[in-house]
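Participant: I'll drop the sequence and a predicted model, then ask my questions.
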Amino acid sequence: MKAKVAFVCVHNSCRSQMAEGWAKAIGQEVLEAYSAGTETYPEVKPLAVAVMEEAGIDMSGHFPKLLSDIPEELDILITMGCNVVCPYVPNKHTEDWGLDDPSGGPIEGYRHTRDLIRDKVEALVRRIESGEIPL
């Protein structure tokens, strides 16, 4: 059984979208991945889509979603470091990744954030597989 994981940010337009993209690409054996935001936003940031494409992850069809668009119960809830308190979503494990938002900055910031997220998703998969995160 796959762990339902949601990556949550304010606008679901950059970091949480990248995390969903990585989770679907490298964690598909153990993760059922979602992403969402606490506020509406018109689009996924074009530079986020571009840097993920550089890494071989197609996010061209992604769009910002709200918490109401994802499952009501999760195994894992991960906030991205947005200094926002999410409405309560039932889950078994919660953590905050504390990532700076590259929005509005140069593409290098997006690349750095993309790589940090990849590393964190890889570590999350290892922690689930090892039983460190009990589900």
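Facilitator: Sure, I can see it.
Participant: From now on I want contacts and neighbour counts done on CA atoms only, so please keep to that.
Facilitator: Will do.
Participant: how about Ala3, what does it touch?
Facilitator: 30-32, 74-76, 135 (CA atoms under 8 Å, 6 or more residues apart in numbering).
Participant: ok, for it, nearest residue in space, not its chain neighbours?
Facilitator: Ranked by CA to CA, 6 or more residues apart in numbering and with sequence neighbours excluded, the top spatial neighbour of Ala3 is Leu31, at 4.9 Å.
Participant: try it against this one:
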Amino acid sequence: MSPKSGVRLPDAVLFACNLNRVRSPMACALLRRLMGDRIFVDSCGLKTLETGDGEAQVDPMALEVMREIGCDLSAHRPKTFDDLDDDSFDVVISLTPEAQHRAVEMARGRAADIEYWPIMDPTLFEGSRESRLQAFRDVRDALAARIAERFGP
């Protein structure tokens, strides 16, 4: 049971965004940190963005701000909805409107709760390195607050 809501915790949660490089891996790591292995948590995107070496990776600023709070995302490899090993999630949380549409399609005919959390894309923020890092911190902190509210402490 979730202490805050009195509602049974889901068995499996998926976070989805556009590229699976910033928001969804951050959210996935934050929920794992909160719940440990009590909930299976995964993340994906609509597509992956390959770097010069041909491999998709987490955004370096996302790595840095998550490392600040003791979450290591360095092993995360971005994937798409099509790359998921299993798509039987109890809750799918979309962090972008585009991912929301895909999540609804994926869950059609299933008993999954689909939620949309409109979270700012920090990669769109321009300015100094420190001000861009602050945008990533703000997203991290917004996700952490939303996760704590939704899933309890």
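Facilitator: Perfect, thanks for sending it. Everything numeric in this text was worked out from a predicted model, so none of it was measured.
Participant: Run a quick check on the residue nearest to Ala3 of structure 1 versus Gly21, I expect a contact.
Facilitator: No. Here Leu31 of structure 1 lies out of contact with Gly21, judged by CA atoms under 8 Å, at a distance of 11.5 Å.
Participant: which stretch of helix or strand covers the aligned partner of Ile117 of structure 1 in structure 2?
Facilitator: Applying TM-score structural alignment, one finds that Ile117 of structure 1 aligns to Leu143 in structure 2. Applying DSSP states H and E as the criterion places Leu143 of structure 2 in helix 129-151.
Participant: Please enumerate residues in contact with that helix?
Facilitator: 2, 4, 9, 23, 26-27, 30-31, 34, 61-62, 65-66, 119-123, 125-126.
Participant: For ChimeraX, write a command that selects the buried ones of the residues you listed.
Facilitator: Buried residues among the contacts of helix 129-151 of structure 2 (16 or more other CA atoms under 10 Å), as a ChimeraX selection:
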select :9,23,26,27,30,31,34,61,62,65,66,119,120,121,122
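Participant: So which of the contacts of helix 129-151 of structure 2 sit within helices?
Facilitator: In helices, judged by DSSP state H, the following of those are found: 23, 26-27, 30-31, 34, 61-62, 65-66.
Participant: residues touching the residue nearest the centre of structure 2, list them.
Facilitator: The geometric centre of structure 2, computed from its C-alpha atoms, lies nearest to Ser24 (CA atoms, centre = their mean), at 2.0 Å. By CA under 8 Å, 6+ apart, Ser24 of structure 2 lies in contact with 15-17, 43-45, 95.
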